[in-house]
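Asks: what follows is a predicted protein model with its sequence.
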Amino acid sequence: MFRLNDAVRRYRAQHCSPTEIRSVAATATTLSPRANPDAAGVVASVAAVAIPTSEPIDLARLIEQLQEEGASLQHGENALLIRPAHWGQLDSIGPHWKALLLHLQTNGQGEDNDAGRSA
């Protein structure tokens, strides 16, 4: 039985290029016997989030930019909930989601998840 997570993890251990990881994840999903047509894009996005980054970023500016573009950021005790206005925003959020969560929690920005989510 083919396991996508194991394949991506093994490949990632050998290669660190984000483009290659997305390609492997999308290809593995496409070749999977139960793959639906939209799964490749979702898996590529998940693979992009899993890629560590060492690039410094201004988190306050990123949050401001996302909110200007219509994205909704919510945080709970240990969760970051993102409602993007378009899928392209995931590329800018993905590598920095842990830092974003910590920034929102410590600075009290974003909508607090305890207040309820809007539909």
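Replies: On my side now, so go ahead.

Asks: only C-alpha atoms from now on, for both contacts and neighbour counts.
Replies: Fine.

Asks: looking at the chain, which helix is longest?
Replies: In the chain, assigned by DSSP state H, the helix with the most residues is helix 18-31.

Asks: any idea which helix or strand comes after it?
Replies: Using DSSP states H and E, the next helix or strand after helix 18-31 towards the C-terminus is helix 39-50.

Asks: any buried residues in stretch 6-19, and which?
Replies: For stretch 6-19, the buried set under the neighbour-count rule, 16 or more other Cα atoms under 10 Å, comprises 8, 12, 18.

Asks: what residues does that stretch touch?
Replies: Contacting residues not belonging to stretch 6-19 are listed as 21, 24-25, 47-48, 51 [Cα atoms under 8 Å, 6 or more residues apart in numbering].

Asks: give me the neighbour count for Asp112.
Replies: Residue crowding around Asp112 was assessed by other Cα atoms under 10 Å; the count is 18.

Asks: just checking, Ile63 is part of a helix?
Replies: Yes. Residue state for Ile63 (DSSP: H, G, I helix; E, B strand; the rest coil) corresponds to a helix.

Asks: tell me how far it lies from Trp97.
Replies: Distance of Ile63 to Trp97, computed by Cα to Cα, to the nearest Å: 11 Å.

Asks: before we go on, here's another structure to hold up against the first:
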Amino acid sequence: MNVNKELQNWNNKLDKFKHKLNAAYERDDVAMIKQFKLEIAKAEKKIKNLKGKQAYEIGNQGSAVLKMPFKRVLTKQEQADMGALKKSVKGLIVVHPMTALGRDLGIKEVTGFAPKPF
């Protein structure tokens, strides 16, 4: 299971535990309140670890992309016909500014990274 799916699953579990905790408070069920507080703490710890792992992977991916010798901003026409561009340029990696990798790299426009000029 990839990190994003696992993170989403843990966020869903955390949300479920919080709803059950609220229901336990309404019933004044002390044992269940204690159990769900422990479950929430465990889920929050796991989520924190997964976010750290995700940030680490994005950082590694970003450093690999930045090591590529050639980069340039893609024109609107190139963005429209991305399939043809990727076929003509071997090893091309396109980074959009709204993705996690794009935000991490601090790019402002859709940029292509490649081992050779294109």
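Replies: Yes, it's here. From a predicted model like this one, the values you see are computed outputs, not experimental measurements.

Asks: can you pull the TM-score for these?
Replies: With the length set by TM-score structural alignment, normalised by the length of the second structure, the two chains reach a TM-score of 0.23; 45 aligned residues with a Cα RMSD of 4.9 Å.

Asks: and the longest helix along the second structure, what's buried?
Replies: With DSSP H applied, the helix covering the greatest number of residues in the second structure is identified as helix 30-66. Along helix 30-66 of the second structure, these residues count as buried under the neighbour rule (16+ other Cα under 10 Å): 32-33, 36, 39-40, 43-44, 46-47, 50, 54, 58-59, 62, 65.

Asks: cool, and stretch 15-23 of the second structure?
Replies: 17-18, 21.

Asks: follow-up on the earlier one: quick check: which helices or strands does the longest helix of the second structure pack against?
Replies: When contacts are defined as 3 or more Cα pairs under 8 Å, 6 or more residues apart in numbering; DSSP states H and E, helix 30-66 of the second structure packs onto helix 3-27, helix 100-105.

Asks: now that helix, how far from the centre of its chain.
Replies: Taking the mean of its C-alpha atoms, helix 30-66 of the second structure sits 12 Å from the chain's own mean (Cα atoms, centre = their mean, to the nearest Å).

Asks: give me the next element, helix or strand, following it.
Replies: Counting by DSSP H and E, the next helix or strand C-terminal to helix 30-66 of the second structure is strand 70-73.

Asks: what packs against that following strand?
Replies: strand 111-114.

Asks: tell me the two of the contacts of stretch 6-19 of the first structure that are most distant?
Replies: Using Cα to Cα, the two most remote members of the contacts of stretch 6-19 of the first structure are Val24 and Ile51, lying 13.0 Å apart.

Asks: quick one: which of the two has more around it?
Replies: Counting neighbours by other Cα under 10 Å for Val24 of the first structure and for Ile51 shows that Val24 has the greater number, 21 against 16.

Asks: the more buried one: what's it in contact with?
Replies: 8, 11.

Asks: repeat the analysis, applying 7 Å as the threshold.
Replies: Contact partners of Val24 of the first structure, counting by Cα atoms under 7 Å, 6 or more residues apart in numbering, are absent.

Asks: any idea how far Arg9 of the first structure is from Arg61 of the first structure?
Replies: 32 Å.

Asks: once you drop chain neighbours, what's closest to Leu50 of the second structure?
Replies: Counting by Cα to Cα, 6 or more residues apart in numbering, Leu50 of the second structure lies nearest to Leu7, which is 6.3 Å off, once chain neighbours are set aside.

Asks: how close does the one you found sit to Gly52 of the second structure?
Replies: The gap separating Leu7 of the second structure from Gly52 of the second structure is 11 Å, by Cα to Cα.

Asks: next: Tyr25 of the second structure.
Replies: Distance, Tyr25 of the second structure to Gly52 of the second structure, using Cα to Cα: 32 Å.

Asks: perfect, I'm done here.
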